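Visitor: here's my sequence, what's the structure:
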Amino acid sequence: MSIYVAHRLFSAHDRALAAGLADRIAAKVGPDRVFLPFCDTDEEDLVAEVKGRRLFELDRERLASLDAMVAILHGPSLDDGVCMEIGHAAASGVPVIVLTTDFQTYSLSEAGPHLDFPDPLLQAVATRVVRVPKLGPPTPPPTQTESRFQSFQARNAAQTITALDATVDALLDLPDDTPRLVGSPAVIGAPVYVEASPYTAWGRDHLAKACVDVGHTVVVPQRFTAPDPVAGALADLTAVCSAARLLADVSGPETPPGTALLIGAAVASGVPVAAFQPRPTFTHAHGREPNWRNLMVQYAADAHLDNRDAVMSWLAT
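Guide: Below is the predicted model:
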């Protein structure tokens, strides 16, 4: 069994949490069968002419040969790199277990069905969601040597241990065969899937109109308007994986989680991807070239577009 642990990389506590999970899994299946990004790509000491691209290539090599993925996702702002990796795994027929300790649930309307994540795509593709939203049991009253903060820390540590152990159990209980979630490859004349950004005021119409103006048919997301958001999300996933192209608006403080997931699914399915963002933002890390947003999203996209003329040019090729 080859297992990929997908997690947010950019702070010490996130890496430590993922390492704890990877170590528990390794104790059950063997350390050579577990891949932990950043740790196993040795990012701090890696030497490469274009380091960000090399990191993407190393991670993608592992994504192409998995038996299972375990992904850590917390809170309403989900890591776009992890979501991209989840989409790649789901489109490849790889089972995905998602771990969350978020105590909130989410809905698309006030009275709508509750979901574990803000975008129903995460719910739709997850083989299993391990959700441990409650702290560990209260400890006895603090002693003279233990503050209330230490007691609260202990309850959070107990919650974390419970979540990690439950995730390992869920991984070991996976069935031998997991059905493929996506549709057939694209055919000649397949539509362009246009994914809007929830962070922009202009919505999807400007990109959809550009596609129509060039002569393409267009498919747009169903999951935000469907009576059953999860069913709509599965329809979106199937549509992307059989589309002629994916045109994704990644505007906003980060690539929206569902958009990042669909980018990963498109890459795994061989569907060309263009990422549209009029005002790009860059990330910087020691020894790495400036990355156009998250490096997994950056190098997954075939084109980066920042205006209508660039969109029209890409669509015409």
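Visitor: going forward, measure contacts and count neighbours with C-alpha atoms only.
Guide: Fine.
Visitor: hang on, residue 280 is in a helix, isn't it?
Guide: No: membership of residue 280 in a helix is not supported by DSSP: H, G, I helix; E, B strand; the rest coil, which gives coil.
Visitor: against residue 255, how distant is it?
Guide: 11 Å (C-alpha to C-alpha, to the nearest Å).
Visitor: neighbour-wise, which of these two wins?
Guide: Legend: neighbour count by other C-alpha atoms under 10 Å for residue 280 and residue 255, higher for residue 255 (27 against 15).
Visitor: which residues does the nearest residue to that one once chain neighbours are set aside contact?
Guide: Leaving aside its chain neighbours, residue 255 sits nearest to residue 80 (5.7 Å; criterion: C-alpha to C-alpha, 6 or more residues apart in numbering). Residues counted as contacts of residue 80 (C-alpha atoms under 8 Å, 6 or more residues apart in numbering) are 254-257, 260-261, 294, 297.
Visitor: another sequence for comparison is provided below:
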Amino acid sequence: MVGPDRVFLPFCDTDEEDLVAEVKGRRLFELDRDRLGRLDAMIAILHGPSLDDGVCMEIGYAAASGIPVVVLTTDFQTYSMTEAGSHLEFPDPLLQAVATRVVRVAKLGPPALPPAPGRSRFQDFRARNMAQTSTALDAAVDALLNLPSRAPLPSGSPSGVGTSVYVEESPYTAWGRDHLAKACMGAGHTVVVPQRFTAPDPVAGALVDLTAVRSAARLLADVSGPETPPGTALLIGAALASGVRIAAFQSRPTFTHAHGREPNWRNLMIQYAADAHLDSDDAVLSWLAA
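Guide: Okay, the predicted model is just below:
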């Protein structure tokens, strides 16, 4: 049996309200990361085209650590790299590539027949949503209990030295998708760029990207935009678990503020996974030279 004592729920079990730490955001990251390395399995809830970057980072860390990941979604949309391309469960094929199982419950529960007396249409709609959620959670738990103990992933062998840099550009940047790659090549480094967005099979391309990141000496990830793109966040987690040096590039950060916590320039799991935060070309070159 799996009881509540075996379940880790980060927002509940890191106890941010009562946590006392000199740098609270970093301590929350450390508590979460330490527990990620000791999981037997993970259920990750993702929904819609804009996926939580902290959850995606945790998925990458868990998957690279050989921990089975069940991804749960009630999204009725599917996605593709081109208008006529193969349909994917998520906007970035990396999520589908690393998931041990995807549990998808895309329809609301059945309408009440006949309508309950005195209930509004809003109450009926809420009941249909709750039925969908309950079905999805039951399916995710069933999938979890029937998973193998470890999920197979392509192995990575990070060198930790040398000149190989995996460059993950942001789709939100205005200056084009090869801005950082050009800077790295100009500095004499071997550059590896994503394959999944142009590969005939996006999921196979995603696995190539994952292996490349875990085998690189460094990951240079552009985290610009309203949130870190989901695939980028996943690769940051995988790189952290694999011992790869990570730099996050963001030329115009927007800070978040929470009571008792230091100002953060990105999601905690992204900010503290990175060894360096870069905001200019000069900063990139200095990091590459270090």
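Visitor: residue in structure 1 matching residue 124 of structure 2?
Guide: Superposed on structure 1 with TM-score structural alignment, residue 124 of structure 2 falls opposite residue 151.
Visitor: I figured that match hits residue 136, correct?
Guide: No: shown here, residue 151 of structure 1 and residue 136 do not form a contact pair, counting by C-alpha atoms under 8 Å, at 10.4 Å.
Visitor: how many neighbours does residue 193 of structure 1 have?
Guide: Neighbour tally, residue 193 of structure 1, other C-alpha under 10 Å: 25.
Visitor: before we move on, what SS does the counterpart of it in structure 2 have?
Guide: Under the alignment (TM-score structural alignment), residue 193 of structure 1 maps onto residue 166 of structure 2. Following three-state DSSP, we place residue 166 of structure 2 in the strand state.
Visitor: pretty sure residue 166 of structure 2 is touching residue 214, no?
Guide: No: counting by C-alpha under 8 Å, residue 166 of structure 2 does not reach residue 214; the two are 9.3 Å apart.
Visitor: thinking again about what came up before, and the residue nearest to residue 255 of structure 1, what's its match in structure 2?
Guide: Aligned counterpart of residue 80 of structure 1 in structure 2: residue 53 (TM-score structural alignment).
Visitor: strands of the stretch 101-250 of structure 2, residue ranges please.
Guide: For the stretch 101-250 of structure 2, the strands defined by DSSP state E, counting those that start in this stretch cover 101-104, 164-168, 190-192, 218-222, 245-249.
Visitor: nearest to residue 7 of structure 2, out of the ones you listed?
Guide: Closest to residue 7 of structure 2 of those, according to C-alpha to C-alpha: strand 101-104, at 18.8 Å.
Visitor: and the equivalent of residue 105 of structure 2 over in structure 1, what does it touch?
Guide: With TM-score structural alignment as the criterion, residue 105 of structure 2 lines up with residue 132 in structure 1. The contact partners of residue 132 of structure 1, taken as C-alpha under 8 Å, 6+ apart, are 100-103, 159, 162-163.
Visitor: change it to 7 Å
Guide: 100-101, 163 (C-alpha atoms under 7 Å, 6 or more residues apart in numbering).
Visitor: distance of the residue nearest the centre of structure 1 relative to residue 278 of structure 1?
Guide: Here the mean C-alpha position of structure 1 is nearest to the C-alpha of residue 83 (C-alpha atoms, centre = their mean), at a distance of 0.4 Å. The gap separating residue 83 of structure 1 from residue 278 of structure 1 is 22 Å, by C-alpha to C-alpha.
Visitor: just residue 238 of structure 1 next, same as before
Guide: On the measure of C-alpha to C-alpha, residue 238 of structure 1 and residue 278 of structure 1 end up 28 Å apart.
Visitor: neighbour count: these two, which is higher?
Guide: residue 238 (20 against 14).
Visitor: can you give me the helices in the stretch 201-317 of structure 1?
Guide: For the stretch 201-317 of structure 1, applying DSSP state H, counting those that start in this stretch gives helices covering 205-214, 229-241, 257-269, 295-300, 308-316.
Visitor: residue 284 of structure 1 contacts residue 293, doesn't it?
Guide: No: assessed by C-alpha atoms under 7 Å, residue 284 of structure 1 is found out of contact with residue 293, at 9.2 Å.
Visitor: more neighbours: these two, which one.
Guide: More neighbours surround residue 293 than the other of residue 284 of structure 1 and residue 293, with 20 against 12 (other C-alpha under 10 Å).
Visitor: mind telling me what that one corresponds to in structure 2?
Guide: In structure 2, the residue paired with residue 293 of structure 1 according to TM-score structural alignment is residue 266.
Visitor: for its match, which non-adjacent residue is spatially closest?
Guide: With C-alpha to C-alpha, 6+ apart as the criterion, residue 266 of structure 2 has its nearest non-adjacent residue at 7.0 Å, and that residue is residue 255.
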